[in-house]
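Trainee: Need the 3D shape of this:
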Amino acid sequence: MKKFWITCLTITLVFATAACSYHKPNRSEPDQIVIEQNNEKIVLRFATWDTGDALKIQESIAGKFEEKHPFIKVEVEAYGDEFDQKLTASFGAKNPPDVMYMWNLPAYFHYLEPLDNFINRDSFIDMNDYYQGLLNQSTMYRKLYGMPAGFTTKVIYYNKDSFDAANLPYPKEGWTWDEFKSLAKKLTDPANGQYGFGVSQEPDTYDLQGIVWSNGSSFISDDGRKIAGYMNSPETIESIKMLADMVQDKRALLVGGKNQKSGEENFKTGKIAMWESGMWPLEEFKKANINFGTVEMPAFNEKPVKGVISSSAVSIAKDSKNKDLAWEFVKFYNSPEVIKMRTADLPVRISLVKEMNTEQDPLIGPFYKMLEGSNGTPAYLLTENWDQVNQNLSAAINAILLGQDTESLLNNAVMDSEKYLGQ
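Mentor: This is a model prediction of the structure:
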């Protein structure tokens, strides 16, 4: 990316104790705008949920930005576990941070500045260098509200020692759910407390969308107006019933419920041989010295594998007084220099993924392989009333996993939920 020389764009500031004036530079520096101030710096507030070492990285990034823009002071606001509460309160008080990490667009996009105008006028931004699935995650009603910062897709973690003990080959790219179910059966020995797979006691329907999409269906129509024929389609029924059947015939263990260990804990102790998850437990498994691998999700025969994305973005507050400078920070946050600093995040720019050979890491590569097919728009981004619909869907799926009839429960969930879509 071409180096940019914009030091300060159009800024309107009111200082209680200091004045600020602008002048255009000499012709030798035609693109630079210089700011003069009386011992005052512009404060740019950046909110993050990071803590510990990840927070230290954010603070280092802020310092790097200050080096390039000496007239700016970046205040890193570490909200930690109270991120949503503090962010919501700041929006309500009309005193939000200028730039912030973002994840829940339906809850927050009303308070955010669309970035499309910044992007359209900025020749330094190449949107083709970002994975389309990540851009979809930051888009509401055709407007982009955040630049991608980090992500994870879902893959299957598998315990190599369990496979070796059963004399089974490791799963490979392109495998199918039929192969998965066969392996799960061979890896199961209930008498010794060993199971082929783990299924969450109360699974997040967001995660289940990947399996449903891979089977050619979805929970809701693309326009967000219809769930009949989608949430209860034959393909959706087959997908959910497949998981329930594995639980009922003991190939899969229900995990994460009340008084139950999590899937990660069961995987670490060898009680389950396979576990579906994102990037979150990878370092934990490494530190536990587990002999494991990762592989993309299985396919439904010849259908393409699709998945869901859990992503983060950096956004600008609509009430920010320094939107142009906030945009400069957002751009800097997505520069090659900073992306390489953010070791806790997977790179989001295609050119850097290639340059850094990130895809070549055998444990990381499957996450990017899944990203290639993860272009679907999640249900919660398609209708404002998804929370009400999802309550009925979640209750139905929880009951299905306990052995109740899949088709009738999904049909009932549709009937109980159509009123929320104005049908």
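
Trainee: can we go C-alpha only for contacts and neighbour counts from here?
Mentor: Noted.

Trainee: the strands in the stretch 201-350 of the chain, which residues?
Mentor: Under the criterion DSSP state E, counting those that start in this stretch, the stretch 201-350 of the chain contains strands at 252-255, 272-277, 292-295, 309-316.

Trainee: As a markdown table, these with mean neighbour count and distance to L393 would be great.
Mentor: Putting the strands of the stretch 201-350 of the chain into a markdown table (neighbours: other C-alpha atoms under 10 Å; distance: least, C-alpha to C-alpha, whole Å) gives the following:
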| stretch | mean neighbour count | distance to L393 |
| --- | --- | --- |
| strand 252-255 | 25 | 19 |
| strand 272-277 | 25 | 21 |
| strand 292-295 | 22 | 28 |
| strand 309-316 | 24 | 20 |
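
Trainee: For the comparison step, fold the sequence that follows:
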Amino acid sequence: MTSLRCGRAFRLLASGAGAALVLSACMGGTTDDGKDAAAGYDPKANVEITWWTGQPQEQEKVAEQLAAEYHTAHPNVTIKVSPGAPTTDDLLTKLSAGFTAGSYPDISYAYGNWAGDLGASGKAQDLTSYVNDPSFQWNEMPAAAREVATTNGKVIGIPALVDNLALIYNKKLFDKAGLAYPTDNWSWDDFRAAAKKLTDKSTNQYGTAYSVSGSEDTTWHLWPMLWQHGGKILDGNKPAFNSDAGVAALETLRQIAVDDKSMYLDQTDEKYAPLFNSGHIGMMLSGPWALLELKEAKLVYGVVDLPGYNGDHQTVSGPDLWVLFDHQDVNRAGATRDFAKWLTSAEIDPKWNLAVGNLPLRTTEKDSPEFANYVKEYPGGQKFFDNLANAKQARPTLPGYEEMSRNVGDAIAKVLQGQAEPKAALDEAAKKSANSIGS
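Mentor: Alright, predicted model coming up:
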């Protein structure tokens, strides 16, 4: 998985977790004075902007090529390109330190679940008016991605990547077990029954898998199940995931893991995908980032919508962002906006996202030759693209989400390892999170 986004699949915040708290605690919220950071921008001014891509080596090469292409068309704009940090997960720590020292980039890659804390830093540009200009064609991007880019009513970033969770299954293992393949109409009861039949402890084969590291990978897999039951993550600034809907969602997972013992519990986030790719796990709830390694593994697989509850097959999307920062220089701000608009345009995005195996950002790209090549090269790519329509809600972008996520992740991990019951565990997580959201 790390070959696609250097760990992006799980939106981990291992080293950045503390940084998120530093951002919102030390910056004291937005310092926005209502003035447009790019007001008076001269598009002919000579400027240098810095771009932290957050990408591993191969993707970094593509970014450098695109920066050079932009510079050729705009010779007055020089773009300094770098990953910004050793891994994407380290970017938030680096940004936090840079805000304190006054040394931070003009544009940086950011996981969507950092949006609330970056918005509270007071360093991000307010892009609301900019993206709502008709020329930007903001509505071509999925609603969940646009929502994640918005915190406290302000757009502080532009979607860099869109994805979602679906059910990926190993056709060979289903054939071997004499099971019919999953469909888009599957219920969680169907999923549980298949997981049980696919499990064979004598060969270390499991029906499905789940992360119990307590990371965001642990947490965000629960959210679509919560939504399908009619629940909410928050009610205003108050945790609401410990409702009857949340308990019912977690109870389903507990039954598969504890009662049936047909769920492989991954303590690290990094083992279950390779185990699926090697034929030891029958079904995996994952996203389009998995397609590259599935291709390399030469696995015969299928992709369908997430199982649903009462016919609701909502999924969760984990959009990531290009966050644009304000350096009190209107020409740098304006040049950064123009570059980000160009990079995420329907004409250029295929050279970026589709070239590195990701879904396209814009609906209009579905008719591009690059997308036709993508779905041919990556079986399941079309399904993941279509599944964006099932991403009807977004994770909260309020400051403090990261802390809440870790509390929920720990609760899920305890339940799936038989150490707690769903209601008690979620109540404890809600209590721990009560004072962190929005602060």
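
Trainee: After superposition, what's the TM-score here?
Mentor: Superposed pair, TM-score by TM-score structural alignment, normalised by the length of structure 1: 0.82. Supporting alignment: 381 aligned residues with a C-alpha RMSD of 2.6 Å.

Trainee: do you know which of the strands of the stretch 201-350 of structure 1 lies nearest Y141 of structure 1?
Mentor: strand 309-316 (16.0 Å; C-alpha to C-alpha).

Trainee: Onto which residues of structure 2 does the closest one map?
Mentor: On structure 2, the counterpart of strand 309-316 of structure 1 by TM-score structural alignment is residues 317-324.

Trainee: so which strand or helix has K44 of structure 2?
Mentor: In this assignment (DSSP states H and E), K44 of structure 2 forms part of neither any helix nor any strand.

Trainee: show me what contacts the residue lying closest to it once chain neighbours are set aside?
Mentor: Closest residue to K44 of structure 2 in three dimensions, ignoring its sequence neighbours and counting by C-alpha to C-alpha, 6 or more residues apart in numbering: N76, at 6.5 Å. The neighbours of N76 of structure 2, taking C-alpha atoms under 8 Å, 6 or more residues apart in numbering as the test, are K44, A45, N46, V47.

Trainee: Kindly report the same for A299 of structure 1.
Mentor: With contacts defined as C-alpha under 8 Å, 6+ apart, the neighbours of A299 of structure 1 are G174, W175, T176, W177, S214, N215, V305.

Trainee: and if we set it to 10 Å?
Mentor: 173-180, 211, 214-215, 305-306 (C-alpha atoms under 10 Å, 6 or more residues apart in numbering).

Trainee: Output these in TSV; the columns should cover neighbour count and distance to M279 of structure 1.
Mentor: Converted to TSV, the contacts of A299 of structure 1 look like this (neighbours: other C-alpha atoms under 10 Å; distance: C-alpha to C-alpha, whole Å):
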residue	neighbour count	distance to M279 of structure 1
E173	13	18
G174	14	20
W175	17	21
T176	19	22
W177	16	22
D178	13	25
E179	14	24
F180	17	21
I211	25	18
S214	25	20
N215	22	24
V305	25	18
K306	27	17
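
Trainee: returning to that earlier point: dump the strands of the stretch 201-350 of structure 1 into CSV; add distance to Y79 of structure 1 as well.
Mentor: Below are the strands of the stretch 201-350 of structure 1 laid out as CSV (distance: least, C-alpha to C-alpha, whole Å):
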stretch, distance to Y79 of structure 1
strand 252-255, 30
strand 272-277, 25
strand 292-295, 32
strand 309-316, 15
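
Trainee: any idea where the helices of the stretch 1-150 of structure 1 begin and end?
Mentor: Taking DSSP state H, counting those that start in this stretch, the helices of the stretch 1-150 of structure 1 run over residues 52-68, 83-92, 105-108, 116-120, 132-137.

Trainee: For K261 of structure 1, find the nearest of these.
Mentor: helix 52-68 (25.7 Å).

Trainee: returning to that earlier point: by neighbours, which of the contacts of N76 of structure 2 wins?
Mentor: Highest neighbour count within those, by other C-alpha atoms under 10 Å: V47, with 18 neighbours.

Trainee: And it, how far from I107 of structure 2?
Mentor: Distance, V47 of structure 2 to I107 of structure 2, by C-alpha to C-alpha, to the nearest Å: 14 Å.

Trainee: Perfect, I'm done here.
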